[in-house]
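Q: what follows is a predicted structure for the sequence shown.
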Amino acid sequence: MVVSLPVPTHASSDVLSQAVKSSDSTFKVLYFGLHGRGELIRALLAFAGAKWEELTADWPAQKSHTPFGVLPVVYETTSDGTVLELAESQAIERYLSNKFHLYGKNEYEHHKVEQYFTSIDTVWLAFRPKVIDAAPENRVEEANKFYDETISKIAAIHEEHLKKNGSNGHYVGDSFTLADLKTAVFVDRILLLRPAGAKEAPFSAEKTPNIWKVYETVNSHPSYAAWKESQRYQELSAGTKGIFKF
């Protein structure tokens, strides 16, 4: 039996755009029992203190009932009962960031957030095929190479920008943004998926002090800290290591 999914409200874009303005929506996240492409979505919801829960992924039975046949999918129920179906991980992340005011104070700040968010996402997308999907006997070599040739170059660019912003734990001004959360989540994934025997992970207070400051600042946020300390978060970490055999 297929685990039932919420039924999206069918209405005009004008009607739905009004529903989007709801400030007390509830959310349901459909994704697998690992961090993966659902991690930042969960992080945004937890960080914002949103009311959310996870749906059981009954895949592939649910596949044909999703917009693109891929996960994650998020279902938002607004204060008037409208159900919005949100698909594609980056689109969901951007949507939630707009909703939770994590895009800076003006258009220029919005662009800077996008810049550094996209930069980190590009590195993350490269990490999987080069390291996670590498043959087990090659993982240590590939991880060390990735740390030296890819992460170190991007980290240097981010370090310089963060220094110019005052080394205050934020990418833009003195407020939390999508770029902050994206970087904190990425650091966690690199630390979690470090192959046994590989050199020390490329992020630390000594090696990348400004990125580490962002990491610590995000992790000190009460709602986000509570999420990371939760049993579910630990289950997702274990599931991630188990699925990828780390």
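A: Thanks, I have the structure now. Residues are numbered from 1 along each chain as shown.
Q: could you use CA atoms for every contact and neighbour count after this?
A: OK.
Q: at the geometric centre of this protein, which residue sits there?
A: For the chain, the residue sitting closest to the mean C-alpha position, by CA atoms, centre = their mean, is L40 at 1.6 Å.
Q: contact partners for that residue?
A: When contacts are counted by CA atoms under 8 Å, 6 or more residues apart in numbering, L40 touches 93, 181-182, 185.
Q: this is the other structure I want to compare:
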Amino acid sequence: MTKRTSVSGSGSLKDVDMAAAEQSVKKLKVDQPVYAYPKDNYTIQSEFLKKSKFEVLYMATRARAEVPRLLLEYVGATYTSAAPVDWPAGKKDTPFGLLPVLTHFKPDGSAFTVPEVPALVRYLARLFGLVGGTLEEDALLDACFQCAVQNVLDVLVMDIWMKPDPKKKECIDAAFEKLAPYFDGFERYLVKNGSNGYLLGEKTTFAEFPWFDWMDYFYSEYPEHMNALVSETVRPAVHKLYKRFGSNPRIRAYIEGGRWEYRPASSFIGLYSTGVSVDDWEQAYEFYAKTLELQCVENVQPEHGGEGGRYLEFVANEQEKTKFTVYCAGKSEGSKNDIPKHNTDISFAVRDVNETYSRLVKKGVEFKMPPTEMPWGSMAQFTDPDGNVLTINSLPVAVSKDK
């Protein structure tokens, strides 16, 4: 049999504990979405399906396996996302020597394996009732599904990914021009259904998942092009479907929660600190430590700062996780890195400063300071639309204190 490994990062194959996944939904702190769809709170009713387990066998990447994964997340099924350890040797153990492959482990101990994305997605859709009620409705769903998984994919492959320079603007422009008619057709079907965020009545169907997956990918990789393709004013019915899926608690937790390595957690962990910039750090230390009686937990001289520069962290009590920082840039003459002077500072903790920097630059964010190593970790600074300076900071490392 094909050897498998979990792609959750643990190195061992195990079923996803959906109870834990539901907890991640509850812990996901998000604002109330603009579009609220109570009917999307799917609950598995069948005891057979409650006790069933599924495995999606594919490489540790999104690609062709993402639609069945999204569907399993949406319904709240228990499933494993697994990757082959030795794929060349394991090809012979799959029906057609291709991935992904879905395996349904039934409560009676038997297992049923389904290859090919269209077949395995429709199998799941029938199990969980995400299909139409008539031949005409199923034909509509089949057509929309096929357009997304085949036609859209063909354009991406031929007009971007197979080009010598896939990042060339002309290639991307041409590809999105070819994609427009497909999104026009999908828009017309959605409008015919009432522009309510659904393709069929007020019911989620399997045909919607690949469209959401593509849009999620496009907004991440080609935000400028995607905003011209789908927005509240351009193909608004498609945009509403995208927002509906994005507001689903399980889908959002899956995308942002980091349970799988191919779906890393959101770059931003939380607010690390808020503070001020000062000209005289010793005077500031006296005020915050002595007058306000805050506890100083960090007092270091930045290696890349100017002469007389200082970085201090304060907390009100030992339980406080968000720091209040005081930063003195010092004299910039001769410094290796001239950190912008500003009156206040807000710093977000991120998992990886370099990765977050690359992601934000791709989205058009302007950085005043690129990723730089500091005594307390890596940091970078950028501005918001109004010019406010914001900082991203890696998880702090231990440093010596001299106060």
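A: Okay, I see it. The structure presented is a predicted model; accordingly, all values stated were derived computationally and were not measured.
Q: can you pull the TM-score for these?
A: Once superposed, the chains reach a TM-score of 0.81 (TM-score structural alignment, normalised by the length of structure 1), with 223 aligned residues with a CA RMSD of 2.7 Å.
Q: coming back round to it: ok, the contacts of L40 of structure 1 in structure 2: which stay?
A: Among the contacts of L40 of structure 1, the contacts conserved in structure 2 (both residues aligned by TM-score structural alignment, their matches' CA atoms under 8 Å) are 93, 181-182, 185.
Q: re earlier: and the aligned residue in structure 2 for the residue nearest to the centre of structure 1, what helix or strand is that in?
A: When structure 2 is aligned by TM-score structural alignment, L40 of structure 1 is paired with V67. If you go by DSSP states H and E, V67 of structure 2 is part of helix 66-75.
Q: give me the next element, helix or strand, following that helix.
A: Later in the chain than helix 66-75 of structure 2, the nearest helix or strand by DSSP H and E is strand 78-84.
Q: helix 66-75 and that next one, what's the angle between them?
A: Put simply, strand 78-84 of structure 2 runs at 160 degrees to helix 66-75, going by axes from the mean of the first three to the mean of the last three CA atoms, to 10 degrees.
Q: and whichever helix or strand comes after strand 78-84 of structure 2, what's buried?
A: Moving toward the C-terminus from strand 78-84 of structure 2, the next helix or strand (DSSP H and E) is helix 87-90. Under the neighbour-count criterion of 16 or more other CA atoms under 10 Å, helix 87-90 of structure 2 has 87, 90 buried.
Q: I figured F212 of structure 2 was touching R244, is that so?
A: No: counting by CA atoms under 8 Å, F212 of structure 2 stays clear of R244, with 9.4 Å between them.
Q: show me where the stretch 1-150 of structure 2 has its strands.
A: Ranges of strands in the stretch 1-150 of structure 2, per DSSP state E, counting those that start in this stretch, are 4-6, 53-57, 78-84, 101-105, 111-115.
Q: counterpart of the longest one in structure 1, which residues?
A: Mapped onto structure 1 with TM-score structural alignment as the criterion, strand 78-84 of structure 2 occupies residues 51-57.
Q: need the longest helix for structure 2.
A: Longest helix of structure 2, by residue count under DSSP state H: helix 169-192.
Q: and the following helix or strand past it, which stretch of structure 1?
A: Next helix or strand after helix 169-192 of structure 2 toward the C-terminus (DSSP H and E): helix 208-221. With TM-score structural alignment applied, helix 208-221 of structure 2 matches the range 180-193 in structure 1.
Q: what of stretch 102-112 of structure 2?
A: Counting by TM-score structural alignment, stretch 102-112 of structure 2 corresponds to residues 74-84.
Q: got the buried residues for the matching stretch?
A: By 16+ other CA under 10 Å, the buried positions in stretch 74-84 of structure 1 come out as 74-78, 82-84.
Q: again, but for stretch 154-162 of structure 1
A: For stretch 154-162 of structure 1, a neighbour-count test (16+ other CA under 10 Å) marks 155, 158-159, 161-162 as buried.
Q: shouldn't M226 of structure 2 be in contact with W214?
A: No: the pair M226 of structure 2 / W214 is not scored as a contact, 10.2 Å apart, by CA under 8 Å.
Q: tell me which helix or strand P370 of structure 2 sits in.
A: Element membership for P370 of structure 2 (DSSP H and E) is strand 367-374.
Q: in structure 1, what stretch matches that strand?
A: Across structure 1, nothing matches strand 367-374 of structure 2 (TM-score structural alignment).
Q: tell me the angle of the following helix or strand past that strand relative to strand 367-374?
A: Next along the chain after strand 367-374 of structure 2, taking DSSP H and E as the criterion, comes strand 377-383. Counting by the same axes, to 10 degrees, strand 377-383 of structure 2 lies at 170 degrees to strand 367-374.
Q: for strand 377-383 of structure 2, packing partners?
A: helix 353-362, strand 367-374, strand 389-393 (3 or more CA pairs under 8 Å, 6 or more residues apart in numbering; DSSP states H and E).
Q: tell me what angle it forms with helix 353-362.
A: Interaxial angle, strand 377-383 of structure 2 versus helix 353-362 (the same axes, to 10 degrees): 20 degrees.
Q: mind listing what's buried along strand 377-383 of structure 2?
A: 378-382.
Q: could you do stretch 114-123 of structure 2 as well?
A: For stretch 114-123 of structure 2, the neighbour count (16+ other CA under 10 Å) marks 114-118, 120-123 as buried.
Q: mind checking which of the residues you listed land in helices?
A: Those of the buried residues of stretch 114-123 of structure 2 lying in helices (DSSP H): 117-118, 120-123.
Q: and which of those is nearest to R259 of structure 2?
A: Distance ranking of those against R259 of structure 2, using CA to CA, places V121 first at 21.6 Å.
Q: quick one: contacts for the closest one?
A: Going by CA under 8 Å, 6+ apart, V121 of structure 2 touches 67-68, 206.
Q: burial of G76 of structure 2, as a residue count?
A: The local packing of G76 of structure 2 (other CA atoms under 10 Å) involves 20 other residues.
Q: my guess is it contacts M18. True?
A: Yes: judged on CA under 8 Å, G76 of structure 2 makes contact with M18 at a distance of 6.7 Å.
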